[in-house]
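Peer 1: Next one to model:
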Amino acid sequence: MTSEDIARPKSEAHAEGAGGGHEHGHGGVLGPNTEVIFALASGGALSLGFALEKLAAGVPDWGPLALYLIAYGFGGLFTVREAFENLRQKRFEIDTLMLVAAAGAAALGAWAEGALLLFLFSIGHALENYAMGRARRAIEALAELAPRTAHVRRDGQVVELPVEDLRVGDTVVVRPNERLPADGFIVEGTTSINQAPVTGESMPVDKQPVADAAAARARPAQVGPASLVFAGTINGAGAIEIETTRKSSDTTLAKVVRMVSEAETQKSPTQRFTDRFERIFVPLVLALAFVLLFAWVVVDEPFRDSFYRSMAVLVAASPCALAIATPSAVLSGVARAARAGVLIKGGAPLENLGSLNAIAFDKTGTLTEGRPRITEVVPVRGTREADLLATAIAVERLSDHPLAEAIVRDGAERLGDTGLEAATDLKSLTGKGVTAELGGETIWIGKPEMFGADGVAALGDEATAVVVQLRLQGRTLMVVRRGARDLGVIGLLDTPRAAARTTLTALRALGVQRMIMISGDHQKAAQAIAGQVGLTEAWGDLMPEDKVDAIKRLRADGKIAMVGDGVNDAPAMATATVGIAMGAAGSDVALETADVALMSDDLSQLPFTIGLSRRTRGIIRQNLYVSLGVVAFLVPATILGLGIGPAVALHEGSTLLVVINALRLLGYRDPAGDRTPNEIPVARQGAPADSRIPS
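Peer 2: Next up, the predicted model:
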C-alpha cells in the first residue's frame, strides 16, 4: 500500500468531516497554492483600484471599477465554486453568506467594500487551509515511513519488488540502516531496531530469530516481541531476513494510518454541541438579517444603509471560527499522539481522557511485566516435586497463557532435561483453569477456587493448608490434581513494571483522583502488587464478568478509563468511558477494541497521553471563547454601524487565530520530559538513524 493509497480516503472524508464543510482544499492551474495566489491577486487589484480612486486625479471612473471587478473575480472564484457546490447539495453555509454580502455591496455600488470582503475571506480561508494542512501532513507522514520497494528471495535470488507485490510467507532481506518494508518475524540474523515510528519507544529494541520458524509460521500471533518486526521501523547495524506475515495493506503501520485518518472524522462531544448550536444559530442570523433589511421603515435612513447593515451582520455572525475551533484542535491532538506512538480514535476519547475521574488498571501485563516466575513448588504428602512439575509441564505445554508459559519455562529449568509424557485433549475452563488427559487420567490445573465447584471435588486438607500459607505471601497459585489425588501447589509471582510507580505518581500530578487495580488473582496477591507500585486500591478474585460489573460501578461515579491488553480485558474496556490498550503494535484485537492504543508496551506513555488530552481540552475551550466572543462583539457592532471591511478582518482573524492556537498541540511535550515518548524520526531510508485466570 502506497502513502497515496493510505492517505486518500482520509483526505476525501476530511473535506467534510474535520472541517465541518468549511475548508477550501483547492488546487488549480497554478498548483496546490492556486487559491493563495488568486487571493493575493485580488488584494493587489483591490489596492491598485483604491489608490487610483483616491489618489490619482483625472482617472476615469471605469479604471478603478475595472480593477475592483478583477478583485471580485480573483477573490470570488473559489467562493462561488464552493457556494454552488453547497447549494447543489442543499447546504446553506458561510461561503453562500459571504457571496450574498459581496453581491449586495456591488448592488449598492460599494465595489471597494465588496472586493475587500472577498479578498479577506479568500486569503483567510487559503491561509486556514495551509495551516490545517500542516496538521494533516503530520499524519500523512506516517504513510511515508514504509519503503516503496523490498528485497525479496525468489527462486534462489534476491530481487527488488514493489511492497504491493509482497506475499505472506515471503522472505525479505533487510540491510543495515534500512527501513523494514513489511510486518513479520526474523528468521535470520540479529540486530536492534528503532521501533519509534510505530510504538514511540525511545530506545532501539534488540531482535533475534525465532527458535522454530515452522511454529511461528503456524501461529504468528504467538511470536514473541524479541522476534516480531513492523513495517516502517528502522533496522540497526545487523543484516536480517524476515518472513512476512501480512500484506502491505494490512501492516500495523497501514492500520494505524487508516485508523488515525478515520479518527479525524469522529466528532467530539464539544463538536457535536457546536453543530447543534450552528443549526439553531444560523437560521436566527438569517432572520435577523432579513429584519434589518427593513430597518429603513422604522429608522429614518435610506434603504441602501439598511441593506448594507444587513449584509455586514451576515458576515459578522457567520460562525466560521466556531465551526473550525474544535476539529482543528482534535486533528492536531490526534496527529501529535500518533507521532508519539499513541493511537487515539477520534475526538470523543481525546476529550474524555482529559476529564477522567478514575483509572482502572489490569494487573498482569499492565502494572506488571506479564512474565510471572515460579517462586514455590510445594508437593503434598506422597508426591515428589519432580512428579508435580512433570505433570504440570506436560499439560501447560498445550496452553499459551502467561502462567502456563512460566510453569513450562521455570519448571523445565528446575526439572532438567528429562523425558516427559505428552498430554492431550486440553480444555479451558474460563477464568478458572484447564483440564487435560495424561496417561489415561484426567489432570486438573487451576486456581484453588476451581476445586469444590461445578462438580469438581474439593481440595484435601493438606493442599488447602498450603494454599492458605502461600496466599498470605501474595502468591498467584496453581493447584495440580491427577485423577482424584492432589499433587501439590505451584506459587508464582509477577514482577511490577519498573515504570509503574513513577507513572502512577505522574498521573496523580495530572489530577487523576482515583486509581484502582483489578485482577483475577486472589485478593492477597493483588494487594501485594498494589503495595509495590504505590496503589491503595486493589480488587482481586474477579472473573471476566466481574470486571465488567466493577467498571460499571466505577462509571456511576464519573468518567473511568480501563487500561489493559485489549484481549482478555476487551469487555471491561468496552464498558469504560475510555478503553486503553497497552502494547497494541501487531495486535489486531487491541487495535480494534481500544479507544486509545499505546503502541509500545510502555506504561509511561499514559501520562503523556492524558496530559495531551487535557491540553487539547484547554485549547478547545480557548477557541470557543475566542470564536463566540468575536461573534458576540461583531453582531451588535455591525448593527450599530461597523462596516463590512472591519467586520471581515476581525471575523477572518478569529478563524486564523483558533487554527494557529490549535496547531500549538503539534509541539506538545510532557512537562516531565523524561516521560515524553519518542517522536517519529525523520531519517531517510538508508540513513542511520487460554483465558483462564483473568488478569
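Peer 1: hey, let's count contacts and neighbours off CA atoms from now on
Peer 2: OK.
Peer 1: So in the chain, which helix runs the longest?
Peer 2: Counting residues, the longest helix found in the chain (DSSP state H) is helix 605-639.
Peer 1: following that helix, which helix or strand comes up?
Peer 2: Using DSSP states H and E, the helix or strand that follows helix 605-639 in sequence is helix 644-663.
Peer 1: Distance from the chain centre to that next one, please.
Peer 2: 29 Å (CA atoms, centre = their mean, to the nearest Å).
Peer 1: List the contacts of it.
Peer 2: By CA atoms under 8 Å, 6 or more residues apart in numbering, the residues outside helix 644-663 that reach it are 113, 116-117, 120-121, 124-125, 127-128, 131-132, 135, 311-312, 315-316, 320-322, 324-325, 328-329, 332, 616, 619-620, 623, 626-627, 630-631, 634, 638.
Peer 1: quick one, it and helix 605-639 angle?
Peer 2: 170 degrees (axes from the mean of the first three to the mean of the last three CA atoms, to 10 degrees).
Peer 1: so how far is the longest helix of the chain off the chain centroid?
Peer 2: Once both centres are worked out by CA atoms, centre = their mean, helix 605-639 turns out to sit 21 Å from its chain's centre.
Peer 1: Now it: buried residues?
Peer 2: For helix 605-639, burial by neighbour count (16 or more other CA atoms under 10 Å) applies to 605-617, 619-620, 622-624, 626-628, 630-631, 634-635, 637-639.
Peer 1: Second chain to compare with the first, below:
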Amino acid sequence: MAQPQKLRLEIPLLLPALPQIKDHCVTRLIDSLEARDGIATAHVADAVSGAPPELCIHYDPSIISLGKVQDIARAAGAELTDRFGHLLLRMEAMHVRAARSLTAKLQALQGVVEAEANATGTIRLEFDRRQVQEGALRSTLSAMGIAAETRPAKAMVPTGQPLATPTGQRPDHAKPNADGPSDHAAHEQGCDHGHDHSDEAHGKDAHGEHAGHEHAHTGGVFGEKSELIFALLAGALLLAGWLLQWQKLASGAVSTACFVLAYAFGGYFTLREAIDNMKAKRFEIDTLMLVAAVGAAALGQWLEGALLLFLFSLGHSLEHYAMGRARRAIEALAKLAPETALVRRDGKTEEVPVAQLQVGDTVIVRPNERLPADGFVVVGQSSVNQAPVTGESVPVDKRAVEDAQAALQGFDKLPPQHRVFAGTINGPGVLEVMVARQASESTMARVVKLVTEAETQRSPTQNFTEKFERIFVPLVLLLVGVLLFAWVVVDEPFSASFYRAMAVLVAASPCALAISVPSAVLSGVARAGRGGVLIKGGGPLENLGTLTAIAFDKTGTLTEGKPKLTDVIVAQGIDEKELLAVALGVEEHSDHPLAAAVVNGAKERLGDAHQALDVQGLESITGRGVKARIGADEVYIGKPILFDELKGEAVPADVQAANERLVADGRTTMIVRHGARYLGVLGMMDTPRPVAAQVMRELQKLGIKRLVMISGDNQKVAESVAKSVGLTEARGDLMPEDKVTTIKELRASAGKVAMVGDGVNDAPAMANATVGIAMGAAGSDVALETADVALMSDDLAQLPFAVGLSRQTSRIIRQNLWVSLGVVAVLIPATILGLKMGAAVLFHEGSTLLVVVNALRLLAFKRPESLEPTPAKSSAPKL
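Peer 2: Below is the predicted model:
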C-alpha cells in the first residue's frame, strides 16, 4: 500500500450555495466519499485565515489517482446540490405550540427531509428534489398560508477560485479572478440548484402584504392584534356577566348570554389551533383547555369556563407579543442600513438603492448618516459608532487606506481603523467609502441570517420539556379518565366527579412549561444580538451559562497581537540613546514584525531628538536576526545564538545576564552589537490587552473557576502573560494537536469548557470545546461560520457580557421550570381535594403569564458597569 496522500477541496465550490459549514449536505458528501474504494477518510479541514472552508480527503494513490478523487468529489457535490434544496422562510410570529404543530405538518410533507418552525416566525426546510420539486413545495406552502419571496441562492464565500490544491499548495484566496468565474462557477450561476435561504423573505405576497397564516393567528378584522382584542372582549363580557349576576341587575339569561359570548371570543383562536392540532393527529394543551371549558358549560359553570378561556386566550396573545418582541429585536438589525446611497460614478454623484451597489463603487457618507455597505475608507477621516454591529459603545476612529486596490483584495485582513460596516453611524467627518461587499453579503445581513437560523435551533432543556410533555399529557388524560368514575367509589353525584376531573384537567395542563424555555432562549439570543454577540441557538446559550472553565488562545485574544518594545537594557558604559538610534536605523529597513516593534518603540522613546543614521547593506540572517553596515562598522541585531556563531568577542556577562532575566520574564530578546562593541539588549512582548485583567475578574465573579491559557509560545512567556492578567493556569509550547488534547482533558475534568480564539487558527480546539467563541468576527466569514458564539468586535470585554447573559438565561429557565412544574404539582392534588376550577384557572394562567414576563426581563440585561469603556475624544476633524 502506498503512502496515503491528502487533497484539499474548497467546500463552497463542491456545494456552491451551502448555507453553513454544519449543513447536513457536508456530512452526506463525506459519507459518499468515504464509501469509495481508495478513499480512507474525509473531513472538514482546519480553517486557514482568509480562506474558504475546505474538505480534506485522505486517499491511496496506488488505488485511485488525484484526478479521479477530484472527479468523484465534483460529481458527489453536484449530485447533492441537485438533489437537496433548502429554504429559510419568514412569517408572522406564532405561539410555541402552534410552531410545534406547524413543524409536525411540515415534516409530514412529501419530500421534506427536515423542518423546523419557530415561534418568532422563522421556518427552516430541507427537501429532496427526487421526491418533490421546489415549485410544487412552494405551492403547497402557499396553500398552507406560508408565502415567501424567492431570492437567488447565496454561497458562504465568493466562488471563482481554483477548485483543488494538494496539501501545502494553497491558492491565493485574497486575489480576485481577473478572468471571471471558473467554468464550474459559471455553471452554478446559470443554474438554480436551490440552496435557497430566503433570509430576506417575510411572508409577503406579491403586493407586499403579509400573507395570512392559520398558525400565526393574526388574521381577522383587527389584523395582528385580533387575538388580543378578542381576549379583551372576552374579559369585558366576563366582567359584565359577573357584575350582572352578582348585583342581580338582570335575569340569569342575560348574564349567561354574556358568558356565552365570552366563550365565543375567548375560544375562537384556541378552537382554530385545536382543530389544526387534531388534523395533524396531535393532542395538545389547547384541546385540553377546550374540553375543560365545554365540561364547565355542561355543568352550568359558565362563569368558570369563560374565565378559563379568557385567561388562556390572554396568555396566548401575550405569548405572541413576547415572541414578536424577541423577533423584532432581531429584525431591527436588518433595518439599520439605509435604503439608498450617494454614489460617485464617472465623476458624478447619484443616489441609488443600496441593493444596486457593486463591489468597487465609491459612496459618500455625510456626518451622522448610516453607512450603506461594508467597505473601507478611501477619503476622509471621522469616528464611526459601530455599536449596531459590534456592540462597541465607544466610536472608532476611521481613516483612509493608502492603496485602495490592495485593500479591496484583502478586505478581511484590513485593520479596524480602515474598515467600516453597513448600518453603523458616521460621526463628524465626511467619508468616501469603497464598497467591498454587496448589500446581501454585508456583515449585518449575514448576522441577521445566522441569527434567524439560530432561532430554529432547539436547546437541550427545550428538547427535554417537549419529551416530558409527550409523556405527561397522556398520563393527565388517563388520570382525568379515572376521576370521571370517582362517583362509583365515592358517594357523590356524577356531576361532582365530572367537575373535579375538569378542574384537574385545567390544573395539569403544562401551558407554562411549554412557553418557559423558548421564550427565555429567544429573548436571550435577541438581547445578545443587540449587544454585538451572535449566539447560534439555544444549545450554545445554555451551555455558555453553565460553564466552569474557559480556555483562551494567547496571541490576539488575551494580547493585542502586536509585539511592543518593553525593555531597553544597555551594556556598561553605553548610552541608551545610542542603542536605540542604532537599532532604529537598522530595523527601519526590515519588514519583520519584530522590527516594527523596535522602530515604533525606539521612536517613542527618542522623540524628535534622534538623527537618521546612514545604514547600508541590510541582510537577513534566517532564524537569527539581521546584519547591516553603519559607516565602516558592521551592526548585528538578533538572538543570542547569533553571536555564538560570529567571530569576535563573546557577549559580555552583564548583557548575557540581562538577556536571561528578560527571557525569564517572558520577553522575546534581541542583542545589539555595533562593530566590536555590544550596546545592549532589547526586550519585546506581545502585551496583554488593557481590559484583560478586569475581564478575568468579572468572569471569576460570574462563577468561572478555571481560566486557562493554551499557547504555542514557550511556557515562560505563557506564564508571564497569565500572571499579568489573572489566569488560573497557563500551558505553553503547544502544537495545534496539543491544544485539542488540552481541551479534551479540560472537558473531562471540568465538565464544560469554552475555547476563546479568533475562530480561524483555533478552529480545531474550538470544535472540541463545549462552546467555541470567536473574537472579532465582524467581517470574517470563517469566524462567523465556525464559532458557536461570535463576539462581533475585537473586544474581550464582550465576553463577560455574553457569559453573564447566558448565566441569567439559565437562571430564568430554571426559575420558569420550577414555577411551571411547581404550580402543576401543587394544583393537581389541590383540585383532587376540592379546589374550585376558578381558582385553578387563576393559578394556572397566572403561572403562564409569569414565565413570559420573567423571560422578557432578558431583553433589558446590561453588561457589567466595570467594563463599560469611557468615551474617548475623537481625533477626527469637525466641519
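Peer 1: Any idea what the TM-score comes out to?
Peer 2: Superposed pair, TM-score by TM-score structural alignment, normalised by the length of the first structure: 0.81. Supporting alignment: 628 aligned residues with a CA RMSD of 3.9 Å.
Peer 1: Just to be sure, residue 563 of the first structure is in a strand?
Peer 2: Yes - assessed with DSSP: H, G, I helix; E, B strand; the rest coil, residue 563 of the first structure lies in a strand.
Peer 1: That one and residue 579 touch, don't they?
Peer 2: Yes - if you go by CA atoms under 8 Å, residue 563 of the first structure and residue 579 touch, sitting 6.3 Å apart.
Peer 1: Overlap of the contact sets of the two?
Peer 2: Joint contacts of residue 563 of the first structure and residue 579 (CA under 8 Å, 6+ apart) are residue 573.
Peer 1: Where does the longest helix of the first structure end up in the second structure?
Peer 2: Taking TM-score structural alignment as the measure, the second structure aligns residues 798-832 with helix 605-639 of the first structure.
Peer 1: That stretch vs the first structure, average offset?
Peer 2: For stretch 798-832 of the second structure, the mean deviation from the first structure after alignment is 1.5 Å (mean CA distance after the TM-score superposition for the first structure).
Peer 1: and residue 291 of the second structure, how far is that from residue 400 of the second structure?
Peer 2: 69 Å (CA to CA, to the nearest Å).
Peer 1: next one: residue 622 of the second structure
Peer 2: Between residue 622 of the second structure and residue 400 of the second structure the computed distance is 35 Å (CA to CA).
Peer 1: neighbour count winner among these two?
Peer 2: Higher neighbour count among residue 622 of the second structure and residue 400: residue 400, with 19 against 7, using other CA atoms under 10 Å.
Peer 1: Just tell me what that one corresponds to in the first structure.
Peer 2: Using TM-score structural alignment, residue 400 of the second structure lines up with residue 209 in the first structure.
Peer 1: in the stretch 301-450 of the first structure, which spans are helices?
Peer 2: According to DSSP state H, counting those that start in this stretch, the stretch 301-450 of the first structure carries its helices in the segments 303-317, 320-339, 347-353, 385-396, 402-415.
Peer 1: And these: which comes nearest residue 247 of the first structure?
Peer 2: helix 320-339 (21.9 Å; CA to CA).
Peer 1: Pull the contacting residues for residue 324 of the second structure.
Peer 2: 92-94, 120.
Peer 1: Let me have the residues you listed in CSV, adding secondary structure, neighbour count and distance to residue 243 of the second structure as columns.
Peer 2: Listed next are these as CSV, based on DSSP: H, G, I helix; E, B strand; the rest coil; neighbours: other CA atoms under 10 Å; distance: CA to CA, whole Å:
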residue, secondary structure, neighbour count, distance to residue 243 of the second structure
92, coil, 25, 37
93, coil, 28, 36
94, coil, 29, 34
120, coil, 30, 38
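Peer 1: In the first structure, which of these still touch?
Peer 2: Nothing carries over to the first structure from the contacts of residue 324 of the second structure, by both residues aligned by TM-score structural alignment, their matches' CA atoms under 8 Å.
Peer 1: so can I have TSV of these showing distance to residue 426 of the second structure?
Peer 2: Putting the contacts of residue 324 of the second structure into TSV (distance: CA to CA, whole Å) gives the following:
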residue	distance to residue 426 of the second structure
92	33
93	33
94	37
120	32
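Peer 1: nearest to residue 492 of the second structure, of those?
Peer 2: Nearest to residue 492 of the second structure among the contacts of residue 324 of the second structure: residue 94, at 43.0 Å, using CA to CA.
Peer 1: Quick check: that closest one vs residue 318 of the second structure, distance?
Peer 2: 11 Å.
Peer 1: Kindly report the same for residue 332 of the second structure.
Peer 2: According to CA to CA, residue 332 of the second structure and residue 318 of the second structure sit 20 Å apart.
Peer 1: neighbour-wise, which of the two wins?
Peer 2: Neighbour totals were compared for residue 332 of the second structure and residue 318, and residue 318 leads with 19 against 13 (other CA under 10 Å).
Peer 1: Run through the residues that contact the equivalent of the more buried one over in the first structure.
Peer 2: Matched by TM-score structural alignment, residue 318 of the second structure corresponds to residue 127 in the first structure. Applying CA under 8 Å, 6+ apart to residue 127 of the first structure gives the contacts 36, 656.
Peer 1: Over to residue 831 of the second structure?
Peer 2: 500, 503-504, 507, 837, 840.
Peer 1: Looking at those, which one is closest to residue 740 of the second structure?
Peer 2: residue 507 (50.0 Å).
Peer 1: For the residue opposite that closest one in the first structure once aligned, give its distance to residue 304 of the first structure.
Peer 2: Mapped onto the first structure by TM-score structural alignment, residue 507 of the second structure lines up with residue 316. Here residue 316 of the first structure is placed at a distance of 18 Å from residue 304 of the first structure (CA to CA).
Peer 1: Please identify which of these two sits among more neighbours.
Peer 2: residue 316 (32 against 16).
Peer 1: was I right about the more buried one contacting residue 631?
Peer 2: Yes - if you go by CA under 8 Å, residue 316 of the first structure and residue 631 touch, sitting 6.3 Å apart.
Peer 1: What segments of the stretch 451-600 of the first structure are strands?
Peer 2: 476-482, 485-493, 514-518, 537-539, 560-564, 578-582, 596-598 (DSSP state E, counting those that start in this stretch).
Peer 1: so which of those strands gets nearest residue 272 of the first structure?
Peer 2: Closest among these, using CA to CA: strand 578-582, at 18.1 Å.
Peer 1: give the contact list for the residue most central in space within the second structure.
Peer 2: Geometric centre of the second structure, nearest residue: residue 534, 2.8 Å, by CA atoms, centre = their mean. For residue 534 of the second structure, the contact set (CA under 8 Å, 6+ apart) comprises 447, 451, 525, 528, 789-792.
Peer 1: at 7 Å what do you get?
Peer 2: Contacts for residue 534 of the second structure (CA atoms under 7 Å, 6 or more residues apart in numbering) come out as 451, 528, 789-791.
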